[in-house]
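Undergrad: the following block contains a protein sequence and its predicted model.
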Amino acid sequence: MKHTKKHIFCSIMIILIVAFDQITKYFASLKLADGSVAKFIPGVVQFKYAENTGMAFSMLSGARWVFIALTVVVCVGVFYYLFSNRCKSLWLYWSLGVILSGGIGNLIDRIRFGYVVDFIEPTFVNFAIFNIADCAVTCGAVVLVGYLLYDAFKDVKKPKENSDG
């Protein structure tokens, strides 16, 4: 099996993001599960413990095994695609790696607890409470969409001007 620097660095990135996600969730559970709130940046963001049994914004709560099965299938597919040397674009490669790390982070929670630990709450806007894995999925998805748009339009050429003079 051919190991490249790209795969090694991506593996390290995935491990670090998953570890950071799990460590922050551990401390959120330890310090905030009693209902306390920790102001982080007053008026902007605070830390508040929440258990999410659904997906984004708690949609489809209670479908734990569906989420686990779907997440496993997607993560295995992305992992295979990344590490089979099929992915030629670094932008695509890294965005999928970041998305994969977020998926793994939340998958760990779903398997261990039956819910995902969320704790980052924006206070300047009415928005869902989320976690580091959610941030990874979102950031990776934004970069992925940007890459896909760039890739879709990179070969589009402007019509040639008529030079009949």
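TA: Right, received. Where do you want to start? Given the structure is predicted, the values throughout are model-derived calculations rather than measurements.

Undergrad: okay, CA-based contacts and neighbour counts for the rest of this
TA: Fine.

Undergrad: buried sites along the longest helix anywhere in the chain?
TA: When the chain is parsed with DSSP state H, its longest helix is helix 5-32. Using 16 or more other Cα atoms under 10 Å as the test for burial, helix 5-32 gives 7, 10, 13-14, 17-18, 21-22, 24-25, 28-29, 31-32.

Undergrad: what's the angle from the helix or strand encompassing Ala38 to helix 5-32?
TA: Using DSSP states H and E, Ala38 sits in strand 37-41. Put simply, strand 37-41 runs at 130 degrees to helix 5-32, going by axes from the mean of the first three to the mean of the last three Cα atoms, to 10 degrees.

Undergrad: ok, and for strand 37-41, which residues are buried?
TA: 37-38.

Undergrad: so which elements touch it?
TA: strand 45-52 (3 or more Cα pairs under 8 Å, 6 or more residues apart in numbering; DSSP states H and E).

Undergrad: put this next to the first one:
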Amino acid sequence: MSGRWIFLAVALSAIAADQAVKAWVRAALVERESIGSPWPGVFEITLTYNDGIAFGMLRGAGVLLAPIALAIVLVAAIYSFRHSYQGRAIHFAMGALAGGAVGNLIDRLWLGKVTDMFWFRWIDFPVFNVADACITVSAVMMMLVWTFEPKVAPAPQESEPAAELPNAETPQADSRNEA
């Protein structure tokens, strides 16, 4: 599967999973209500809303962040499409980044705030959602790929003729002696 298809498949899957989980939680719970804990005292599914960005920063600025989300999606798509020769991991990461950004953007535009539901109560970690997880995983993947994956140069385009170099074994005519 080419890098472009990986990007698109991961982005669309992230958006679909994020929106499906958010719709389910909004239908099943009222704000601040929790579903029976999968791990009591450790992890809960609790409906909350965030009208800012991660960790509750920039409260009330959610809709104003739409252009930033669109820019992130555009940069991720352009990077993935222009670097199609790179390994699958970077395309997966870019797709997860774009999908997460779009997932939260849909909430911001539709609700004016982002739906969050996953809460690691044991460490009192801020409540987050599938889109947030995708963005975080993509950031970690990008750091790992750009740190440890060997650098790969793009293959030359077939429309660009390679510069012909003289063969070292072929004697070259000396123009000074021919006159």
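TA: Structure received. Quick caveat: nothing in here was measured; it's all calculated off a predicted structure.

Undergrad: for the longest helix of the first structure, which helices and strands make contact with it?
TA: strand 45-52, helix 90-113, strand 116-122, helix 132-153.

Undergrad: with the second structure overlaid, report how far it is off on average.
TA: Compared with the second structure after fitting, helix 5-32 of the first structure has a mean deviation of 1.5 Å; criterion: mean Cα distance after the TM-score superposition for the first structure.

Undergrad: using CSV, lay out the buried residues of helix 5-32 of the first structure together with distance to Val76 of the first structure.
TA: Putting the buried residues of helix 5-32 of the first structure into CSV (distance: Cα to Cα, whole Å) gives the following:
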residue, distance to Val76 of the first structure
His7, 15
Cys10, 15
Met13, 17
Ile14, 14
Ile17, 17
Val18, 16
Asp21, 20
Gln22, 20
Thr24, 25
Lys25, 24
Ala28, 28
Ser29, 28
Lys31, 33
Leu32, 33
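
Undergrad: nearest to Gly43 of the first structure, of the residues you listed?
TA: Leu32 (18.8 Å; Cα to Cα).

Undergrad: which one is the counterpart of the closest one in the second structure nearest to, not counting chain neighbours?
TA: Applying TM-score structural alignment, one finds that Leu32 of the first structure aligns to Leu29 in the second structure. Spatial nearest neighbour of Leu29 of the second structure, chain neighbours left out: Leu47 (6.4 Å); criterion: Cα to Cα, 6 or more residues apart in numbering.

Undergrad: give the contact list for that neighbour.
TA: For Leu47 of the second structure, the contacting residues are 25-26, 29-34, 115-117, by Cα atoms under 8 Å, 6 or more residues apart in numbering.

Undergrad: for Gly43 of the first structure, helix, strand, or coil?
TA: Secondary structure, DSSP: H, G, I helix; E, B strand; the rest coil: Gly43 of the first structure is coil.

Undergrad: tell me how many other residues crowd the counterpart of it in the second structure.
TA: Counting by TM-score structural alignment, Gly43 of the first structure corresponds to Gly41 in the second structure. Counted with other Cα atoms under 10 Å, residues neighbouring Gly41 of the second structure total 11.

Undergrad: please apply the same query to the one 4 residues further on.
TA: A count of neighbours around Ile45 of the second structure, defined by other Cα under 10 Å, yields 23.

Undergrad: go ahead and flag the most central residue of the second structure.
TA: Residue closest to the mean C-alpha point of the second structure, counted by Cα atoms, centre = their mean, is Leu97 at 1.3 Å.

Undergrad: Asp132 is in contact with that one, correct?
TA: No. Leu97 of the second structure is beyond contact range of Asp132, at 9.1 Å (criterion: Cα atoms under 8 Å).

Undergrad: on that earlier part again, Gly62 of the first structure is nearest to which of the helices and strands packed on helix 5-32 of the first structure?
TA: strand 45-52 (9.4 Å).

Undergrad: can you give me the distance of Thr115 of the second structure to Ala96 of the second structure?
TA: Distance, Thr115 of the second structure to Ala96 of the second structure, by Cα to Cα, to the nearest Å: 18 Å.

Undergrad: the two - which one has more neighbours?
TA: Regarding Thr115 of the second structure and Ala96, a neighbour count based on other Cα under 10 Å identifies Ala96 as having more, with 34 against 28.

Undergrad: the first structure: matching residues for stretch 53-68 of the second structure?
TA: So stretch 53-68 of the second structure sits over residues 55-70 in the first structure, by TM-score structural alignment.

Undergrad: compute the first-to-last residue distance for that stretch.
TA: Stretch 55-70 of the first structure end-to-end distance (Cα to Cα) = 12 Å.
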